[in-house]
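> test case, fold it:
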Amino acid sequence: MILQGLDLILGSMCSRLNEKLTAKPPGKKVRGKRTRAKEKLYKVINKEIRSIYPGFNVGVGTACHYGPSDRWTHPYRHWLFMPTNYEMDRALGKKAAPRKPT
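Sure thing, here's the model as predicted:
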C-alpha cells in the first residue's frame, strides 16, 4: 500500500518533468483520465511543498544552505528532479566550460 502511494507520487513528478501532463493521445481531443489525475496530484504536492518553501522550483534540489545539520532540521528535502532528456549547457553557467572545437 505504501509503495503504491510512493509510485503515484513519483509518477506524477516524473510526468511533470518530462512534460507528459500536457500530451494528448494521438487522434484524441482531450487528455486521458490518468494524465489528468497525475496533474491534480502534482498540483497538490507542489502546493504542500510551496507552503514550506515559497517560490519552490521542482527542477532544483534543496541544498544544505547552512551545512550538514540542515539535513536533520528541515521539514522537507529532496534531490534534484531531472527530466529524462535533460542536457546541461555548461556554456551558460557562471563558470562556463570552454567549448570543444567541432
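> contacts and neighbour counts: CA atoms only from here.
Will do.
> can you pull the buried residues of stretch 63-70?
Neighbour counts over stretch 63-70 (16 or more other Cα atoms under 10 Å) mark no residue as buried.
> and for it, what's in contact with it?
Identification of contacts with stretch 63-70 by Cα atoms under 8 Å, 6 or more residues apart in numbering yields 71, 77.
> want to put them side by side, so please do this one too:
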Amino acid sequence: MDLILGSICFRLNNKHKIKDGTTNRRGKRTIVKEKLYKYINSKIRELHPGFNIGESTGISQIEERWTLPYSHWSFKPSNYVRDTSKAKK
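Modelled structure (predicted):
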C-alpha cells in the first residue's frame, strides 16, 4: 500500500519533473519512480477504466465499499474552493 500511495503522491506533487541543477537531467531514482507509477496506474486502470488520480473513484452502491479491489478518495475540506489560476495546465 505504501508503494501505491507513494507513487500517487509522487505524481500529484510533480516530483516526476524534478531535474538535477547541474546536469539538467532527471535522476535514475526519479525515472524508476515514474515507471513504477505508470505500472501501478495501468493496473488500477484495469479495475477502473478512465481512472484519474486527482479525483475520487465513485461507488454506485454502499456494498461496493467492501467488495471493490481498489478505491481512491480525494480528501478535501467541505469549504474547499479551487484556485484555477494556480491549477496544472
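> which residue is most remote from the mean position of the second structure?
With distances taken from the mean C-alpha point of the second structure and given as Cα atoms, centre = their mean, the most distant residue is Thr22, at 28.6 Å.
> which secondary structure element contains that one?
Remark: Thr22 of the second structure resides in no helix or strand, with elements defined by DSSP states H and E.
> same check, this time on Leu21 of the first structure
If you go by DSSP H and E, Leu21 of the first structure is not part of any helix or strand.
> circling back to that earlier point, the residue farthest from the centre of the second structure matches what in the first structure?
For Thr22 of the second structure, the aligned position in the first structure is Gly27, judged by TM-score structural alignment.
> any idea how far that match lies from Ile9 of the first structure?
28 Å (Cα to Cα, to the nearest Å).
> equivalent analysis for Thr73 of the first structure, please.
In this view, Thr73 of the first structure and Ile9 of the first structure are 23 Å apart by Cα to Cα.
> look at those two and report which has more neighbours.
Higher neighbour count among Thr73 of the first structure and Ile9: Ile9, with 15 against 9, using other Cα atoms under 10 Å.
> all set, thanks.
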